[in-house]
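> Fold the following for me, if possible:
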Amino acid sequence: MPRTSDARDKALATAEDLFRRQGFAATGLAQIIEESGSPKGSFYFHFKGGKDQLAAEIAERFAARGVAAIAAAAAATPGDATGFIRLLCAGFAQEMRASDFTLGCALQNIATERAPGDPDLTALVHAGLEAWVEAAASHFAACGVNASRSVAQAFIAALEGARTLSRASRSDAVYSAIAESFAASLRTLQDGP
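Down below sits the predicted model:
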């Protein structure tokens, strides 16, 4: 029976964690190989494109998980835009607390360090963030929120900026501020009965 290996998945998970905690540029392939426990030969077999290939795959996977999280929050809050916002903000706050305020966003970190100089990675990051905006906009529209795409762009931008503020302040208070601010704004943006 052929032997299976989880070296590829471990390398991706390790690289994503390191990219989120310390950034793309500060993360070396040797560190990823060592911390993931991947055999060097196996690592280079799976990632012939090196760190750029890792970044591309991480961007796609991270974006897909974000869309899934937005969809789950939308499913849990049908017709309730304010509840949707509060649920996502609470989830982000919990993730920051659980990581001891060390986790940044994989897409944001890659964009900060590689865009626009790397057109391929820039396109992947842009597509991922656009997918988040579209997923949120769809739920806002279903909740009767006017200008749902603009609201979704502002909300995703606020969540992304909040990671930086949360890491710097070692506090999750910014997520409560976002939730309350958007809740107040939504009262004026929703269609009446």
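> make it CA atoms for all contacts and neighbour counts henceforth
Fine.
> how long is stretch 37-55 end to end?
19 Å (C-alpha to C-alpha, to the nearest Å).
> chain center to that stretch, what's the gap?
In terms of C-alpha atoms, centre = their mean, to the nearest Å, the centre of stretch 37-55 is found 22 Å from the chain centre.
> Could you pull out the buried residues of that stretch?
Residues Ser38, Phe43, Phe47, Lys51, Asp52, Leu54, Ala55 are the ones in stretch 37-55 that count as buried (16 or more other C-alpha atoms under 10 Å).
> Now the second one, please; I'll put the structures next to each other:
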Amino acid sequence: MAKRGETRARLLSTAATLFRTQGYHATGLNQVVEEGRVPKGSLYFHFPGGKEQLAVESVALAAGEVRASLRAVDDLDGVLELFAEHLVESDFRRGCPVATVALDAAGESERIRAACASAYASWSEVLVEFLVRQGVAVDRAPGLATTVLAAVEGALLLTKTRRDVAPLRQVAADLRVLIEGAM
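Reported below is the predicted structural model:
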């Protein structure tokens, strides 16, 4: 029998994967329980707020994983290659773990919207740190970080819909030029 923390972590990880690939509305709690291989009662024990709580916490989990990846790779090309690898490995089903939920449910739930906004803000902070290390002026870095984040999100969407990593690679090349020009 799984320990309490393991069951909760399995539910959260399963939900994060399903929300990322299917979206909020297409993911049912029964599917989370089945794919997580846990008793149904454990879902509401660990997540008394139901699907909304599960989405909020899974967005935070996924955001933390992406933030860690951003910090671990010290160049933008490396980050975009990680995204490309994830998309190819998932047969172009796994895009951005936050965008999928944000597009599907952030307009309906303030808690989900806030979780998505917090995720993007945390990524932006890492991008600002990266840009400043690259030589971008501190006052210019936040705006440029927003541009980078928006370009990457758009590239992920194009890559997923085209089933081709070329948009990510093109955005990486163009962002490199943009960043070099800002230094």
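> circling back: go through the buried residues of stretch 37-55 of the first structure and flag which are in helices.
Phe43, Lys51, Asp52, Leu54, Ala55 (DSSP state H).
> hey, where'd the helices end up in the first structure?
Counting by DSSP H, the segments of the first structure that form helices are 7-22, 29-36, 40-46, 50-76, 81-98, 106-114, 119-142, 148-169, 173-189.
> Quick one: list the elements packing against the fifth one.
Of the remaining helices and strands, those touching helix 81-98 of the first structure by 3 or more C-alpha pairs under 8 Å, 6 or more residues apart in numbering; DSSP states H and E are helix 50-76, helix 148-169, helix 173-189.
> Glu108 of the second structure and Cys96 of the second structure, how far apart?
19 Å.
> Neighbour count for the two, which is higher?
Cys96 (22 against 10; other C-alpha atoms under 10 Å).
> so what's the more buried one up against?
Residues near Cys96 of the second structure by C-alpha atoms under 8 Å, 6 or more residues apart in numbering: Arg20, Glu153, Leu156.
> Looking at the alignment, what corresponds to the second one in the first structure?
So that's Glu153 of the second structure. Using TM-score structural alignment to pair residues, one finds that Glu153 of the second structure aligns to Glu160 in the first structure.
> quick one: its match and Gln108 touch, right?
Yes - counting by C-alpha atoms under 8 Å, Gln108 is a contact partner of Glu160 of the first structure at 7.4 Å.
> So which of the two has more stuff around it?
Legend: neighbour count by other C-alpha under 10 Å for Glu160 of the first structure and Gln108, higher for Gln108 (22 against 16).
> Look up how far Thr147 of the second structure lies from the alignment partner in the second structure of that one.
By TM-score structural alignment, Gln108 of the first structure lines up with Ala99 in the second structure. For Ala99 of the second structure, the distance to Thr147 of the second structure (C-alpha to C-alpha) stands at 16 Å.
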